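>>> sequence first, then the predicted structure, then my questions.
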Amino acid sequence: MTYAILFGSIGTLAETSGIQLAAYNQAFSEAGLSWTWTKSEYQNMLKDAGGLKRIETYAKARNTTVDARAIHQRKSEIFQEHLSLKQIEARAGVKDTIKHARSEGLKLGLVTTTSLENIESVLDAIGIGLSNFDVFTTSSMVKHPKPAGDAYVKALQDLNLQPAQAIAIEDNPDGAKAARTAGLRCVGLIGEMHDVADFPELVAQQVELDLSDILKPLPVT
């Protein structure tokens, strides 16, 4: 039986939260806003997915009218610029897992609801080619972002697999919820700005990816 490992976000490949936070604050400054998100504020915001939604919610709470879409677009541009200049590494075990999965004939997916530009920027920065993945999703490919399960449903359909034939790896609570909504088992590779207590039930929690541990929750045939 064919099995698949589905990486659920760019954050499962590299720790990018600090760069994202810096990009938000720079975008706010460029837009003439006095907003400065602290690390603790951002950690709390990350419990819910969606950068554009975070900006809109923050502005509404302060009775401030902003062009949230333009700010978010600029944030993404700054994020990509930072990645092109800043050395970041793939998370521990990621490259080995991809290599071993390939050698074992497993399918690989990158199931995100971010932009293709963000995906390519992260992959370029850590030296992993998009061609390593048999399927990938972006924000433009699904109607409902995470925590809806649409992205995972699409990935499984494209791979012609059932949920029992795949396992998701997620670094954030909404991503894990999306995987579970789509019927997948989910391994938590918890991001540095997340708390495992905020996650739904996981089949495992990994500090460093290990292929044999990831595959344990899959049924043996």
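Arrived safely, thanks for sending. Numbering: from 1, shown residues only.

>>> going forward, measure contacts and count neighbours with C-alpha atoms only.
OK.

>>> how far does the longest helix seen in the chain sit from its chain's centre?
Determined from DSSP state H, the single longest helix within the chain is helix 68-85. For helix 68-85, the separation from the chain centroid amounts to 16 Å (computed by Cα atoms, centre = their mean, to the nearest Å).

>>> second structure follows, compare the two:
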Amino acid sequence: MIKGFIFDLDGVITDTAASHYTAWKKMSDEMGWDFDHKVNDKLRGISRMDSIQVILDHNTTSLSEEAKAELAAKKNDLYVASLENMTSEDYLPGAKELLIHLRTEGFSVALGSASKNAIKVLKQLNANAFFDVIGDGNSVSKSKPEPDIFLYGAEKLNLQPAECIVFEDAESGIDAAKAGGFYSVGIGPKERVGHADLRFDSMAEATLFEVKAHFKNLFS
């Protein structure tokens, strides 16, 4: 039986993609590197340091670990500054309604995000009350597609992976959910998250009713 839900943050609860893109773009422009939306899509769901490596590979460039860390910090400073403009109105359509519904029905809920700024984002959204456990980029050492962040959330909820449904908008996130033995709901296009157990184009469509209807044998 399903007892818990684990949510990715960016692209599921709120959309910080534009802020991330702007920060990566500014950093890349200053370095004289090519960076566009196609490269940015490859960064979805992965850690900051892994993102730097993707950008370096795209530009057939290499840097020392120290230099990469400096650039990652610079990008993060740009991104964090932009979060000050985020408010409780910045949930993706349907996300807050689903979180409220899960609270009403008594499900356990965890965050499973690669972001090291997740706590700041939740604070800006005024979303902390919806989560029993916060798993973020500081919680585990291996990021998606490794399942560690979801396994961390399930353990802290005192649940088995098979008792949890993961909501993800990234290919690497669905891969992580599958690797950990979780049920998965993909948010986004088929070519990105079509390998999830269930897929919706947007969070607005991903109501608890629809999820229960699909996984009907897993709800009492």
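Noted; the coordinates are in hand. No experiment lies behind these values; they were computed from the predicted model shown.

>>> now the TM-score, please.
The TM-score (TM-score structural alignment, normalised by the length of the second structure) is 0.85; 211 aligned residues with a Cα RMSD of 2.2 Å.

>>> circling back: the longest helix of the first structure vs the second structure, average distance?
Once fitted to the second structure, helix 68-85 of the first structure is off its aligned match by 1.4 Å on average (mean Cα distance after the TM-score superposition for the first structure).

>>> which parts of that helix are buried?
Neighbour counts over helix 68-85 of the first structure (16 or more other Cα atoms under 10 Å) mark Ala68, Ile71, His72, Arg74, Lys75, Ser76, Glu77, Ile78, Phe79, Gln80, His82, Leu83 as buried.

>>> just those now: which is nearest Lys99 of the first structure?
Each of the buried residues of helix 68-85 of the first structure was checked against Lys99 of the first structure using Cα to Cα; the closest is Leu83, at 23.4 Å.

>>> can I assume the closest one is in contact with Leu123?
No - between Leu83 of the first structure and Leu123 there is no contact under Cα atoms under 8 Å: 9.7 Å.

>>> what sits against the closest residue to Asp158 of the first structure other than its chain neighbours?
Closest residue to Asp158 of the first structure apart from its sequence neighbours, by Cα to Cα, 6 or more residues apart in numbering: Val135 at 7.1 Å. For Val135 of the first structure, the contacting residues are Leu108, Gly109, Leu110, Val111, Ala155, Asp158, Leu159, by Cα atoms under 8 Å, 6 or more residues apart in numbering.

>>> got a list of what whatever residue of the second structure lines up with Leu52 of the first structure touches?
Matched to the second structure by TM-score structural alignment, Leu52 of the first structure sits across from Met49. Counting by Cα under 8 Å, 6+ apart, Met49 of the second structure touches Lys68, Ala69, Ala72.

>>> how far away is the last one from Ala23 of the second structure?
Put plainly, it is Ala72 of the second structure. Going from Ala72 of the second structure to Ala23 of the second structure by Cα to Cα, to the nearest Å gives 10 Å.

>>> likewise for the second one?
Computed as Cα to Cα, the Ala69 of the second structure to Ala23 of the second structure distance reads 15 Å.

>>> what sits against the residue of the second structure positioned farthest from its centre?
Distance from the C-alpha centroid of the second structure, by Cα atoms, centre = their mean, peaks at Gly32 (28.7 Å). By Cα under 8 Å, 6+ apart, Gly32 of the second structure lies in contact with nothing.

>>> show the end-to-end separation of stretch 7-20 of the first structure, please.
19 Å.

>>> stretch 109-120 of the first structure too?
End-to-end for stretch 109-120 of the first structure, by Cα to Cα: 14 Å.

>>> residues contacting that stretch, please?
Counting by Cα under 8 Å, 6+ apart, 4-10, 76, 79-80, 130, 133-140, 142, 145-146, 151-152, 155 sit against stretch 109-120 of the first structure.

>>> mind listing what's buried along that stretch?
With burial defined by 16+ other Cα under 10 Å, the residues of stretch 109-120 of the first structure counted as buried are Gly109, Leu110, Val111, Thr112, Thr113, Thr114, Asn118, Ile119.

>>> kindly indicate which of those residues lies nearest Leu211 of the first structure.
Closest to Leu211 of the first structure, out of all of those and judged by Cα to Cα, is Gly109, at 14.6 Å.

>>> would you check how far apart that closest one and Leu21 of the first structure are?
Using Cα to Cα, one obtains 26 Å as the distance from Gly109 of the first structure to Leu21 of the first structure.

>>> from Ala170 of the second structure, how far out is Asp29 of the second structure?
25 Å.

>>> what about these two, which has more around it?
Comparing Asp29 of the second structure with Ala170 by other Cα atoms under 10 Å, the one with more neighbours is Ala170, at 27 against 12.
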